[in-house]
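Engineer: the sequence isn't on hand, but the structure is:
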């Protein structure tokens, strides 16, 4: 399949022009500036996490990675992995949930899993690239659901056992989705054949790389968070001051 219209990030980047393809879309720059203002004013609990989230958002939405994601499905998946596994986690550290949330963690985990699977179904994925509103709906639902889930997982009000189960379930469902993409017998997602070949990939190889990215590297932040939660739950309670 060929997707003739990429509504956001512009035409697919090719090796000759990739490094010049920066995205200076005013709404994106305004959103990043607003986040920088909030972090600089000390409104967040962890300034370093806030700056880190902002830097990663600049990478995925402003840098040439944006245009490259129009060329390669694997880069689009990398973009999504950075959003849900890294940006959302950093935002959860910067703007944490200190008390028990109104929505139970299992519901947040399920909502994020639904968002991830829906937007990586071939039809929904193609629709998400067909218009600017659909594109931003994709981005905001992926990031928003992941942020709410990460806030609950990292919250001290959440029992460590429940947080570990949530991380394990998320790792499992992402790994399953990645495996299904890797072992698909044919390309399932809209691609630009010319630009994909220009980067040295066939559409199927590009898709397999995308699945591997979601299957293995995407799990690392969740494993790290799980080890941290397990370690903190095993440490002896500190004496009250």
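Structural biologist: Thanks, I have the structure now. The structure presented is a predicted model; accordingly, all values stated were derived computationally and were not measured.
Engineer: going by C-alpha atoms from here, please, whenever you check contacts or count neighbours.
Structural biologist: Will do.
Engineer: and the nearest residue to residue 71 once chain neighbours are set aside, helix, strand or coil?
Structural biologist: With CA to CA, 6 or more residues apart in numbering as the criterion, residue 71 has its nearest non-adjacent residue at 4.3 Å, and that residue is residue 12. With DSSP: H, G, I helix; E, B strand; the rest coil as the basis, residue 12 sits in coil.
Engineer: tell me the spacing between residue 12 and residue 35.
Structural biologist: To residue 35, residue 12 is 28 Å away according to CA to CA, to the nearest Å.
Engineer: what about those two, which has more around it?
Structural biologist: Ranked by neighbour count (other CA atoms under 10 Å), residue 12 and residue 35 place residue 12 first, with 22 against 18.
Engineer: list the residues that contact that one.
Structural biologist: 6, 67-71, 192, 195 (CA atoms under 8 Å, 6 or more residues apart in numbering).
Engineer: now, those that are in helices?
Structural biologist: 67-69, 195 (DSSP state H).
Engineer: what's the closest of these to residue 213?
Structural biologist: Lowest distance from residue 213 to the ones in helices among the contacts of residue 12 (CA to CA) belongs to residue 69, with 13.8 Å.
Engineer: this is the comparison structure:
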């Protein structure tokens, strides 16, 4: 299909754009400001601009590519639905009242992170936004931009970032390090650290899901894809269980903050742990079963490289 003609180059190109998107999307609220009495929608300009630009580029690219796709329109429609679902999940995480509630409830903060990592990230990967964003650029920009990302350094960097074992280790390290009390507390009191936290959560999740889903699971070592999914489910479940069963409040900043919602800090922490443990684990299980079903239902096409997606 036409969208796949320059797919690898497009992916490397959009790395730079994606950094800007993640940086803007991560700074969703002022964590140092006093918590509002009634959490409402937060319209941080950079968040709205980045979300709007990503949707606009995708929409323009979809319209342009639709005219050239012919029999590939069903696949385009499916990918557009995936992208829309992921985009709406980011809106819910970064713009809806859930974002503001994250300053008052650890459980809400956890739900926000899970929405980014296990809902938005895999759906965005399945939506194949990179090629569509390229088609959304002005025609005169496409060739020079594509040429710029074909350099050896960019290619080597992208190869490392998307190496499955690296993406898996990086995502695991990000999850555990940021939930250490010292770092999590620092993120609650510094906008810069909070931005870095959200960038690393969403960015590492996108890399992880690309490693698992980026070629539709049709890599020669299918078993490794399943290993990455289920080991991630296991270690995130373990972290959630630790939060749930701990008798000590890990993050003192939430002490007293949840009283307006009828919860003390320990109950709030236990609810946040359960969100990571149960719904989070279920999402990984569903992804693993979906891949198995895909493999059993359709043999891997011969000669098809990393351009395929579920």
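Structural biologist: That came through fine. These figures come from a predicted structure and were not determined experimentally.
Engineer: need the TM-score between these chains.
Structural biologist: Put the two chains on top of each other and the TM-score (TM-score structural alignment, normalised by the length of the first structure) is 0.87; 229 aligned residues with a CA RMSD of 2.4 Å.
Engineer: re the thing from before, kindly reformat the ones in helices among the contacts of residue 12 of the first structure as TSV containing neighbour count and distance to residue 55 of the first structure.
Structural biologist: Listed next are those as TSV, based on neighbours: other CA atoms under 10 Å; distance: CA to CA, whole Å:
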residue	neighbour count	distance to residue 55 of the first structure
67	29	17
68	28	18
69	24	18
195	21	27
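Engineer: excluding residues flanking it in the chain, which one is nearest the counterpart of residue 110 of the second structure in the first structure?
Structural biologist: In the first structure, the residue matched to residue 110 of the second structure (TM-score structural alignment) is residue 77. The shortest distance from residue 77 of the first structure to any non-neighbouring residue, by CA to CA, 6+ apart, is to residue 210 (5.8 Å).
Engineer: next one: residue 205 of the second structure
Structural biologist: Spatial nearest neighbour of residue 205 of the second structure, chain neighbours left out: residue 117 (5.2 Å); criterion: CA to CA, 6+ apart.
Engineer: how about residue 56 of the first structure?
Structural biologist: In space, residue 56 of the first structure is closest to residue 87, 6.4 Å off (CA to CA, 6+ apart).
Engineer: quick one: the one you found is in a strand?
Structural biologist: No. Using three-state DSSP, the assignment for residue 87 of the first structure is helix, not a strand.
Engineer: residue 191 of the first structure touches residue 204, doesn't it?
Structural biologist: No. Contact criterion CA atoms under 8 Å: residue 191 of the first structure and residue 204 do not qualify, at 10.1 Å.
Engineer: sorry, back to before: surely the residue nearest to residue 56 of the first structure is in contact with residue 59?
Structural biologist: No. In this structure residue 87 of the first structure lies outside contact range of residue 59 using CA under 8 Å: 10.6 Å.
Engineer: these two: who's more crowded?
Structural biologist: Ranked by neighbour count (other CA under 10 Å), residue 87 of the first structure and residue 59 place residue 87 first, with 24 against 16.
Engineer: before we move on, the earlier item: next, count neighbours for the residue nearest to residue 205 of the second structure.
Structural biologist: Counted with other CA under 10 Å, residues neighbouring residue 117 of the second structure total 25.
Engineer: please name the residues that touch it.
Structural biologist: 201-202, 205-206.
Engineer: the residue nearest to residue 71 of the first structure matches what in the second structure?
Structural biologist: Correspondence of residue 12 of the first structure to the second structure, assessed by TM-score structural alignment: residue 35.
Engineer: what do you get for residue 224 of the first structure?
Structural biologist: Match for residue 224 of the first structure (TM-score structural alignment): residue 286.
Engineer: which SS state does that match fall under?
Structural biologist: helix.
Engineer: and it, how many neighbours?
Structural biologist: Residue 286 of the second structure has 12 nearby residues by other CA under 10 Å.
Engineer: and if you look at residue 290 of the second structure?
Structural biologist: So residue 290 of the second structure, with other CA under 10 Å, has 13 neighbours.
Engineer: buried ones in the host helix or strand of it?
Structural biologist: Element membership for residue 290 of the second structure, per DSSP states H and E: helix 265-297. By 16 or more other CA atoms under 10 Å, the buried positions in helix 265-297 of the second structure come out as 265-277, 280-281, 284-285, 287-288, 291, 294-295.
Engineer: mean deviation of it from the first structure?
Structural biologist: Its matched residues in the first structure lie on average 1.0 Å from helix 265-297 of the second structure after superposition (mean CA distance after the TM-score superposition for the first structure).
Engineer: helices or strands up against that helix?
Structural biologist: Counting contacts by 3 or more CA pairs under 8 Å, 6 or more residues apart in numbering; DSSP states H and E, helix 265-297 of the second structure packs against helix 106-114, helix 222-245.
Engineer: many thanks, I have nothing further to ask.
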